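K.L.:
heads up, no residue letters with this:
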């Protein structure tokens, strides 16, 4: 899967930096253009974006989807936590407004887990970039052991090759 184009307007901060101080994962606003934005964390490290793309082309998502099926309760819990995190990133006043006047947007925020994945029925993996960004930002993942084996090294050895300093 090709990584989606990043819109800088959704950035709200840096969640994770590499050892050289460059942003590796950024936080995103839960609302963009008055609509729910499904991604709380965005992978920005050029090396990790490249690595995840390569791993996806080699079948990484299929491995994660197998883990979803064999470890469904953990994945559902993970997606539910992601939905709560996105909701809590919105001000109480905005939450009340959405809940009362924009029920569709509220439902989208409250029922969409990591990357907006619906967690009813077990959820899913969607894309490796997304899963790695969440894993690095929150510090846990239902398929953490699998990610630790697959996504290595977590930092590039030649920053200048990837446009980093």
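P.N.:
Cool, the structure landed. Here the structure is a predicted model, which means the values were calculated and not measured. Numbering: from 1, shown residues only.

K.L.:
make it CA atoms for all contacts and neighbour counts henceforth
P.N.:
Fine.

K.L.:
quick one: the strands in this protein?
P.N.:
All strands of the chain, identified by DSSP state E, fall at 11-17, 23-28, 31-32, 35-36, 41-43.

K.L.:
so which of those is the most packed in?
P.N.:
Highest mean neighbour count among the strands of the chain (mean count of other Cα atoms under 10 Å): strand 41-43, with a mean of 28.

K.L.:
report all helices and strands that it contacts.
P.N.:
strand 23-28, helix 128-138 (3 or more Cα pairs under 8 Å, 6 or more residues apart in numbering; DSSP states H and E).

K.L.:
what packs against the first one?
P.N.:
Using 3+ Cα pairs under 8 Å, 6+ apart as the contact criterion, the secondary-structure elements in contact with strand 23-28 are strand 11-17, strand 41-43, helix 128-138.

K.L.:
next, the angle from it to helix 128-138.
P.N.:
90 degrees (axes from the mean of the first three to the mean of the last three Cα atoms, to 10 degrees).

K.L.:
and here is the other one:
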């Protein structure tokens, strides 16, 4: 199901362009794939080819997953999750670990001073983007990003990583 690859084929780049509606930028690998083999999450360099710092190492590309994350965002899930981070110390600690994991994954690709210590999606203190949390959870696997795992579970009626909707 989640077969990450460090190589990116011409077909992967074609599919990513189709999914995004534009040419993909800075892709260094495919971090998660649909069960049919098409990209679901692109692994992106921390500095784009034009020199722009880019903190989002795991970029959600699958249209069904993007739509599911957008629906959850529109339904106020981010606000609820952020509120829980303020009161649930165990959740906050696990989310901080997810932030550290995200930073380590990006640092393994390359260091960019301008975004040092900055992950994505609002980590480690708030939830700003469920697309990032979906992507991180799909790339890292269960148990790494608790709110990403939770968001994926909330979306199961509309999109699931174990069912192809390509």
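P.N.:
Thanks, I have the structure now. These numbers were taken from a predicted model, which means no experiment stands behind them.

K.L.:
reformat the helices and strands packed on strand 41-43 of the first structure as JSON lines; add distance to residue 86 of the first structure.
P.N.:
Shown next, in JSON lines, are those (distance: least, Cα to Cα, whole Å):
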{"stretch": "strand 23-28", "distance to residue 86 of the first structure": "9"}
{"stretch": "helix 128-138", "distance to residue 86 of the first structure": "12"}
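
K.L.:
next up, the contacts around the most centrally placed residue in the second structure.
P.N.:
When the second structure is reduced to its mean C-alpha position, the closest residue under Cα atoms, centre = their mean turns out to be residue 135, at 2.1 Å. For residue 135 of the second structure, the contact set (Cα atoms under 8 Å, 6 or more residues apart in numbering) comprises 41, 58-60, 148.

K.L.:
repeat that for residue 17 of the first structure.
P.N.:
Counted by Cα under 8 Å, 6+ apart, residue 17 of the first structure has contacts 23-25.

K.L.:
what lies in contact with stretch 148-163 of the second structure?
P.N.:
Stretch 148-163 of the second structure has contacts (Cα under 8 Å, 6+ apart) with 1, 34-35, 64-65, 68-69, 72, 130, 133-138, 142-143, 165.

K.L.:
how about a cut-off of 7 Å?
P.N.:
With contacts defined as Cα atoms under 7 Å, 6 or more residues apart in numbering, stretch 148-163 of the second structure is touched by 1, 34-35, 64-65, 68, 133-134, 136-137, 142.

K.L.:
got a markdown table for those residues, with neighbour count and distance to residue 83 of the second structure too?
P.N.:
Putting these into a markdown table (neighbours: other Cα atoms under 10 Å; distance: Cα to Cα, whole Å) gives the following:
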| residue | neighbour count | distance to residue 83 of the second structure |
| --- | --- | --- |
| 1 | 14 | 32 |
| 34 | 20 | 32 |
| 35 | 17 | 34 |
| 64 | 18 | 27 |
| 65 | 23 | 24 |
| 68 | 24 | 21 |
| 133 | 29 | 16 |
| 134 | 28 | 19 |
| 136 | 32 | 21 |
| 137 | 24 | 20 |
| 142 | 14 | 22 |
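
K.L.:
mind putting the residues you listed into CSV with distance to residue 124 of the second structure?
P.N.:
Output for the contacts of stretch 148-163 of the second structure, formatted as CSV (distance: Cα to Cα, whole Å):
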residue, distance to residue 124 of the second structure
1, 28
34, 28
35, 30
64, 26
65, 22
68, 22
133, 11
134, 15
136, 13
137, 15
142, 18
